[in-house]
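> turn this into a model:
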Amino acid sequence: MQENEPQNAAFYWSTTFVRSLFEEGIEHVVISPGSRSTALTLAFAAHSGFKKHVAIDERSAAFTALGIGKYTGNPAFLVCTSGTAAANYYPAVIEAAQSGIPMIILSADRPPHYRGLGASQTIDQLKLFGNYPVFFHEVGEPDTHQRSLNRLKLAASQAVQQSVQKEGVAHLNFPFTKPFEPDQKYLRQVEFENEKQSRRPSPKYSREDGEIEMGETFWSDLISAERPLIVVGPTNKSDRLQFITPLARALDAPILAEPGSQVPTSRHTIQGFDGFLKNETNREELNADLILRFGAQPVSKGVNEFLDKHSEAMQICFMGPNRWVDGSLSSDKQVTLKGPLKIPEVTGAADKEWMKKWRKIEKDFKTFREQQLHPSAPITDGYVFSKVMENIPKKAFTMLSNSFPVRDMSLFGEFDGKDIYVNRGAAGIDGITSTALGISIASEKPGVLFVGDISFLHDTNGLLMAKKIKHPLVIVLLNNGGGTIFRMLPVHQIMSKYTSYFETPQTAKVAALCRAHNIDHTLVSRPEQIIATFERLIQRNGVHVMECMTGADESMEQRHALWNFDIKKDT
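Reported below is the predicted structural model:
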């Protein structure tokens, strides 16, 4: 048998594992080239049942896998060689772990007898990612004994099961000894055999549970509230919060749904809260007596200050079984939901004026905001957001970078939160473009990424994957000359140090970067160009960078005007 020949050992071992993974129903694999991982790479390459994506930068590869997992709710596989290659996955591992996104890492390694001797490209890869993974397994060197093969197949099942059900990262480490390349005749034989392998349409492991029923005492607390409020931070596919709107309807409660919450717009959702809740007078006027919290810790500073201000109100924090979420330490009760909450036939006792009060301040704030948003030279971040958001197709997804974009969406315009994605697990600016590329690859539909200039430059290697994008992906690059998010902080007053060490304006030419990556680039510097440019690009397949030159000072002035909106003075 050809698989018993020494030259084919690594490839046979890898093929056995890859076939086991195929039976688990996972589709996507992101591969970074390398020598030590040759057998794993060829095993995937020889199997037509996987969608293969090649990324030369492992950090970008990992965030691409994160985007795939974020959209599908299922893990993508990552394949890399030994040494620092796997270490470059670390930022995405942290983000996936803290935001509950499944991901599976298959790292090649030098065999144990090379370790600790200063051998080239050899580091300690055992539990490389510390406590972040939900599963780790040292696979061992290739072995044709049936017991070893059975353990290898089980490891494939364990990795998928743990990653899906525990919503996190699984890491399997594969030590290989040369030769890595199989006999080409055997490679062709494996390719032929793989075509006969039966397909599974979806993973056999799931997080599906029945609806969660709560007792009468729980519901009596909720329906007795006169001023109930629902706050929803960023969520992921496993949270299954489709009951939020029915719950708001039953309690007659306003919903503060942040970008990334996946909560659809309804008559209960309130827009503009990231603006008017920054004002202390407004927070005092909207004094809730019950706050129900879902999803991750809110991004909005106004919402977090609201939670702190209303610490006397009953706050109940609902969370998934694998993530404890209460960064503000303001909740009185914590409820673990292993499935959707069942809403019984109940009617809340909310004050009839409560919802009207929220609606009025929302309306007044929108009117005030409309007065602030006007064409100007230079254009402002807010004006770009307001105009682009009005023209995003309903079928498109939206990805928001951290720093200002994730805040500006809820500050400057109307949005339906059903298909908006954010990286708020660790809230870094690394890998934003790559994450958007992963979502685009998995969703196969148009997309829009809002990103600042520093975040964009931080992940330019993600542009190497642009050729994989078959549908429109418009990168709205807000180039305001640096990391202006720091202008929100007291350090902005230390002007002798601020610009060089914090805002860090860059001189890189985005147009030249785009040309180098064969990516379409359009420069927008006038307000009348925004809509026409965006409408043209969102209809064209592929990645397009729409670089909007905005004024940092003017943009901050606009934000401060909205943050200072006072319901008693401005209406």
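> could you use CA atoms for every contact and neighbour count after this?
Will do.
> so who does the residue nearest the centre of the chain touch?
Centroid check for the chain by Cα atoms, centre = their mean gives Asn423 as the closest residue, at 3.8 Å. For Asn423, the contacting residues are 95, 99, 401-402, 432, by Cα atoms under 8 Å, 6 or more residues apart in numbering.
> rerun that using 10 Å as the cut-off
Counting by Cα atoms under 10 Å, 6 or more residues apart in numbering, Asn423 makes contact with 63, 66-67, 70, 92, 95-96, 98-99, 234, 260, 399-402, 406, 429-432, 435.
> please report how far Leu292 lies from Glu213.
The gap separating Leu292 from Glu213 is 16 Å, by Cα to Cα, to the nearest Å.
> the more surrounded of these two?
Leu292 (19 against 14; other Cα atoms under 10 Å).
> next one: the helix or strand hosting that one to chain centre, how far?
Leu292 belongs to strand 290-294 when assigned by DSSP states H and E. Distance, stretch centre to chain centre, for strand 290-294: 23 Å (Cα atoms, centre = their mean, to the nearest Å).
> stretch 324-333 too?
Its chain's C-alpha centre and that of stretch 324-333 lie 22 Å apart, by Cα atoms, centre = their mean.
> quick one: end-to-end length of that stretch, please.
Stretch 324-333: ends 12 Å apart by Cα to Cα.
> got the end-to-end distance for stretch 250-260?
Start-to-end span of stretch 250-260 (Cα to Cα) is 24 Å.
> now do stretch 313-325
End-to-end distance (Cα to Cα), stretch 313-325: 18 Å.
> if you count neighbours, what's buried in it?
Buried residues in stretch 313-325, counted by 16 or more other Cα atoms under 10 Å: 313-320, 322-325.
> reformat those residues as CSV; add distance to Arg240 and secondary structure.
CSV is the format used below for those (distance: Cα to Cα, whole Å; DSSP: H, G, I helix; E, B strand; the rest coil):
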residue, distance to Arg240, secondary structure
Ala313, 26, coil
Met314, 24, strand
Gln315, 21, strand
Ile316, 18, strand
Cys317, 15, strand
Phe318, 12, strand
Met319, 11, strand
Gly320, 10, coil
Asn322, 14, coil
Arg323, 14, coil
Trp324, 16, coil
Val325, 16, coil
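> and this one, please, so the two structures can be compared:
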Amino acid sequence: MMNQHLTEQVFTLVRELYQYGVHEVVISPGSRSTPVAIACEAHPKMKTYIHPDERSAGFFALGLIKATKKPVAILCTSGTAASNFTPAVSEADLSQLPLVVLTSDRPHELRNMGAPQAIQQVNMFQSFTKFQSDFPLADGEALTIDMIENTIMQASQYFYGPETGVVHFNLPFREPLLPDLSLKHLMYTGKKPLVKYNKQFDVSIVKPILKETNGVIIAGDCQNIDLSEMLTFSTIHNIPIIACPLSGIRHTMHPNVITTGDHLFKVMQDIEPGFIIRVGKAPVSKSTNQWIKKQNVPQILIQSQTLPKYFPKMPDLYLEMSPNDCFRQLSNLEVSTSKQWLNLWQKMNDIAIHEIHLYQLQVNDEGSIYPQLFEQMTNEDVLFFGNSMPIRDADSFFVKYKGLPYCNRGANGIDGVVSTALGMAAHKKVTLFIGDISFYHDMNGLIMSKLDHIDINIVVFNNNGGGIFSYLPQSEEEQYFERLFGTPLDLDFSHTAKLYDFNYVKYNVFDKITLPTSGRNIIEIKTDRNDNVIAHRSLTEKIKAAIEDAAKK
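Got it, this is the predicted structure:
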């Protein structure tokens, strides 16, 4: 019996290894490694060597690397077979040789329960590797294939250049282990490997992409990154910039900056550009990321880091450089974006902003509070947002205001938000927007404000629980939702203010709120989770209706 999901996964693995320069593999025979061994042998261009002794096979591969100056893979079955690679792996590490170690493994359900040939193989070479990954089981999930492509792309930076070294992929497989050889075409079809260029790149490689009609720039998370040359490039070539709140350019009021992308992509996922230039890490907006993922047009990703953070979709071209360096070099190229295309985005942006303004005047919920707080900011003020709802509300409502938004969007966790904001407040004027659970999670961090006399405004949106979950499918499970996800804490934060010597004031959603201009202040605002969900979804429907009405005129 043949396993189609396993076939697709293994053939993708071998294809990507070959495309990134692994053209030779030394195979030590075994059962669990069957799918990869057959795939390597069946690949029309992969050179295979069969060596029955894993310890010797590893060193044989090192000889191949020394002779060719190219990466070479070694493959074994599960259990102690993998352990026998250790001497060669340690030698490859110290010699900086690009050895790609493929250890087949038992599936997760057979680990640590006495199954034969099952030892702990995850991270077993961690003292010697530059990169390692425990692959998922073949389950037919499309994201699994994306993960394999991305993982090998990331690991490939250690195949050549000054940072060469050992890469380890642990590959768990369920039976049946035989791949379907009628699908061999999967090993030599698919996307080309991601091409990476640094600041020395030849701008001519970008010309074919920019000649496509009507492109867009997606400015994602670019905290502390100068994007001034991107704004100039956009002005010259009439390119709309869909700006994440963490792009740091919404406050510029630049006419090409589209500040309502999250709303627009919720109601118009079908709009198609000719190309996409992505700058920085992924935007906050889920709807924007969904739109990026579904587009089948050329995409360029610009980030100043060795490992591209490519989510939500692998780009066609990766430029490892600062945005300013990049756009300065691109500014003189011919771009086919029209003034009408830019005007379309500007018109839709204006419609969405108008509906948001009406929402602020007519609705009393968390969303309506944000604009009145934003109106009290200057361009020098730091707006620090907690994860979950605050940063998403920033995306929704920070559309035409002053201030510099920041957030911990590396791991997107709720922990440490208070402490991070206080660290910034030691040097900047900071207003922290945070939910009640996230605030509770890092209340101990408030001690630094007391000990070092650090001024800060902390706006706590207290909806008595995890507001973000009310927007997710879990909310439909009424029997379990409140206890497992809503998690009401029933806390009175006035006691927190007393404990840490903060000023304290409490508001309801329909109150006019004034932020103090100095001091250490906790501003607690009582809101309702269910009302927030209803109001937010109503705003989306109103923006959709307004855009549809405008299209008819």
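> got a TM-score for the pair?
After superposition, the two chains reach a TM-score (TM-score structural alignment, normalised by the length of structure 2) of 0.59; 350 aligned residues with a Cα RMSD of 2.5 Å.
> mean shift of the helix or strand just after the strand holding Leu292 of structure 1 relative to structure 2?
Next along the chain after strand 290-294 of structure 1, taking DSSP H and E as the criterion, comes helix 301-309. The superposed helix 301-309 of structure 1 is, by mean Cα distance after the TM-score superposition for structure 1, a mean 1.2 Å from where its aligned residues fall in structure 2.
> read off where helix 301-309 of structure 1 ends up in structure 2.
Mapping helix 301-309 of structure 1 onto structure 2 (TM-score structural alignment) gives residues 286-294.
> buried residues, that stretch. List them.
Within stretch 286-294 of structure 2, the residues that count as buried by 16+ other Cα under 10 Å are 287-289, 291-292.
> what do you get for stretch 503-519 of structure 2?
504-505, 508-509, 513, 515.
> biggest separation within the residues you listed, which pair?
Farthest-apart pair in these is Tyr504 and Val509; separation 16.5 Å (Cα to Cα).
> picking up where we left off before, any chance of the buried residues of stretch 503-519 of structure 2 in a markdown table, plus secondary structure and distance to Pro87 of structure 2?
A markdown table is the format used below for the buried residues of stretch 503-519 of structure 2 (DSSP: H, G, I helix; E, B strand; the rest coil; distance: Cα to Cα, whole Å):
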| residue | secondary structure | distance to Pro87 of structure 2 |
| --- | --- | --- |
| Tyr504 | strand | 63 |
| Val505 | strand | 65 |
| Asn508 | strand | 66 |
| Val509 | coil | 66 |
| Ile513 | coil | 67 |
| Leu515 | coil | 64 |
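> from Ser494 of structure 2, how far out is Gln505 of structure 2?
Actually, residue 505 of structure 2 is Val. It isn't Gln. Using Cα to Cα, we find Val505 of structure 2 at a distance of 8 Å from Ser494 of structure 2.
> between these two, what contacts are shared?
Between them, Val505 of structure 2 and Ser494 share the contacting residues 522-524, judged by Cα under 10 Å, 6+ apart.
> next one: stretch 435-451 of structure 1 to chain centre, how far?
On Cα atoms, centre = their mean, the centre of stretch 435-451 of structure 1 falls 11 Å from the chain's centre.
> so which bits of it are buried?
Here stretch 435-451 of structure 1 shows 435-443, 445-451 as buried, counting by 16+ other Cα under 10 Å.
> now swap in stretch 334-349 of structure 2 and tell me
For stretch 334-349 of structure 2, the neighbour count (16+ other Cα under 10 Å) marks 335-337, 341-343, 345-346, 348-349 as buried.
> also stretch 204-218 of structure 2?
So for stretch 204-218 of structure 2, counting by 16+ other Cα under 10 Å, buried means 209-212, 214-218.
> check stretch 463-476 of structure 2 too.
463-471, 475.
> how about it, aligned to which bit of structure 1?
Residue span in structure 1 matched to stretch 463-476 of structure 2, by TM-score structural alignment: 480-493.
> aligned to Gln340 of structure 2, what sits in structure 1?
In structure 1, the residue paired with Gln340 of structure 2 is Glu353, using TM-score structural alignment.
> contacts only, for that match.
Listed by Cα under 10 Å, 6+ apart, the contact partners of Glu353 of structure 1 are 226-227, 359.
> from Ala288 of structure 1, how far out is it?
12 Å.
> what of Ala532 of structure 1?
Counting by Cα to Cα - Ala532 of structure 1 and Ala288 of structure 1 are separated by 43 Å.
> who's more crowded, these two?
Neighbours per residue (other Cα under 10 Å) separate Ala532 of structure 1 from Ala288, with Ala288 holding more: 24 against 11.
> got the contact list for the aligned partner of the more buried one in structure 2?
Under the alignment defined by TM-score structural alignment, Ala288 of structure 1 corresponds to Pro273 in structure 2. By Cα under 10 Å, 6+ apart, the residues touching Pro273 of structure 2 are 212-216, 295-298, 337, 341.
> closest to Pro35 of structure 2 among the residues you listed?
After measuring those against Pro35 of structure 2 - Cα to Cα - the closest member comes out as Asn296, at 31.4 Å.
> among the buried residues of stretch 286-294 of structure 2, which two are most distant?
Ser287 and Ile292 (8.7 Å).
> so what sits against both of the two?
With Cα under 10 Å, 6+ apart, Ser287 of structure 2 and Ile292 have common neighbours 265, 269.
> which residues in structure 2 does the helix or strand where Arg188 of structure 1 lies match up with?
In this assignment (DSSP H and E), Arg188 of structure 1 forms part of helix 184-194. Using TM-score structural alignment, helix 184-194 of structure 1 lines up with nothing in structure 2.
> for Tyr71 of structure 1, give its distance to Ile475 of structure 1.
Going from Tyr71 of structure 1 to Ile475 of structure 1 by Cα to Cα gives 18 Å.
> what lines up against Ala552 of structure 1 once you look at structure 2?
Taking TM-score structural alignment, Ala552 of structure 1 has Arg529 as its aligned residue in structure 2.
> so how many other residues sit close to that match?
Neighbours of Arg529 of structure 2 (other Cα under 10 Å): 21.
> hmm, it is touching Gly486, no?
Yes. In this structure Arg529 of structure 2 lies within contact range of Gly486 using Cα atoms under 10 Å: 9.0 Å.
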